[in-house]
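Asker: please find the sequence and the predicted model below.
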Amino acid sequence: MNSYKMLQDAMNMIDSLAEGLIWMSEVKRLLTQQGVLVKFDEQQIEEFLIEINNGIEINDYVLVADMFEYEISPFLQGCDPIQKIS
């Protein structure tokens, strides 16, 4: 696989992640309106998206990769699933 194709695939995955994070924020907002306690930091999601965008703009893919490994992955793993909606 050539480097252009790998970069294109990575950008597509980043786009999918961004859509997923935005979706999580919207779901949190809607669930909160229904009285469901959802525990994750929306501000942190926004900061991730800004930092990813900044890294891409300056072609710093090491920064972006490090963010996924050391910040985003632990953040997502630490999100508590909703066990029960009453």
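Answerer: Yep, it's here.
Asker: okay, CA-based contacts and neighbour counts for the rest of this
Answerer: Noted.
Asker: quick one: buried residues of stretch 19-36?
Answerer: Leu21, Ile22, Ser25, Lys28 (16 or more other Cα atoms under 10 Å).
Asker: one more structure, for comparison:
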Amino acid sequence: MDKIIGEAFNELQNYLYKLTPAIEKTVQYFRGQKEDQGLNLLIPIIDGLHWVIEVVHAAKDWLIHYNIMMDENVMNENLREMVSAMEHQDYVLLADVLEYELLPVLQQLGKALEEVL
């Protein structure tokens, strides 16, 4: 594995270890009707998700080589759904997208990277 790609994968894996608990905490806030606290965490989470998508896109060939798949289009669609939920102040939908759509994908990506590294 190329040293730069290895470092990028390592950084991505470390970031996922921080991102997934933040998502879980945000879901708890929204489900507990603590929307302000959830929204405070949500902006950095969205920024982090964009970064994850960028890394996956940049390293797509390497990820495919190691049989690691993540559909960027699905991730982007989930982000659009999150934005729509935020605009409509639908925090239940927002929590659902985070918990049932994004979190499993990120956890799977983290496990796959763990096997490669």
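Answerer: Noted; the coordinates are in hand. These numbers were taken from a predicted model, which means no experiment stands behind them.
Asker: circling back to that earlier point, closest to Tyr61 of structure 1 out of the buried residues of stretch 19-36 of structure 1?
Answerer: Lowest distance from Tyr61 of structure 1 to the buried residues of stretch 19-36 of structure 1 (Cα to Cα) belongs to Leu21, with 19.6 Å.
Asker: can I get the buried residues of stretch 19-36 of structure 1 in a markdown table including distance to Phe68 of structure 1?
Answerer: Listed next are the buried residues of stretch 19-36 of structure 1 as a markdown table, based on distance: Cα to Cα, whole Å:
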| residue | distance to Phe68 of structure 1 |
| --- | --- |
| Leu21 | 13 |
| Ile22 | 16 |
| Ser25 | 18 |
| Lys28 | 22 |
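Asker: tell me which residue of structure 2 lines up with Glu57 of structure 1.
Answerer: Glu57 of structure 1 maps onto Glu87 of structure 2 when the alignment is built from TM-score structural alignment.
Asker: can you tell me how far its match sits from Met70 of structure 2?
Answerer: Distance from Glu87 of structure 2 to Met70 of structure 2, counting by Cα to Cα, to the nearest Å: 27 Å.
Asker: ok, Leu103 of structure 2 next?
Answerer: Leu103 of structure 2 is 12 Å from Met70 of structure 2, by Cα to Cα.
Asker: by residue count, what's the longest helix in structure 2?
Answerer: Under DSSP state H, the helix in structure 2 containing the largest number of residues is helix 3-31.
Asker: just checking, what packs against that helix?
Answerer: Judged by 3 or more Cα pairs under 8 Å, 6 or more residues apart in numbering; DSSP states H and E, helix 3-31 of structure 2 is in contact with helix 35-58, helix 91-96, helix 103-116.
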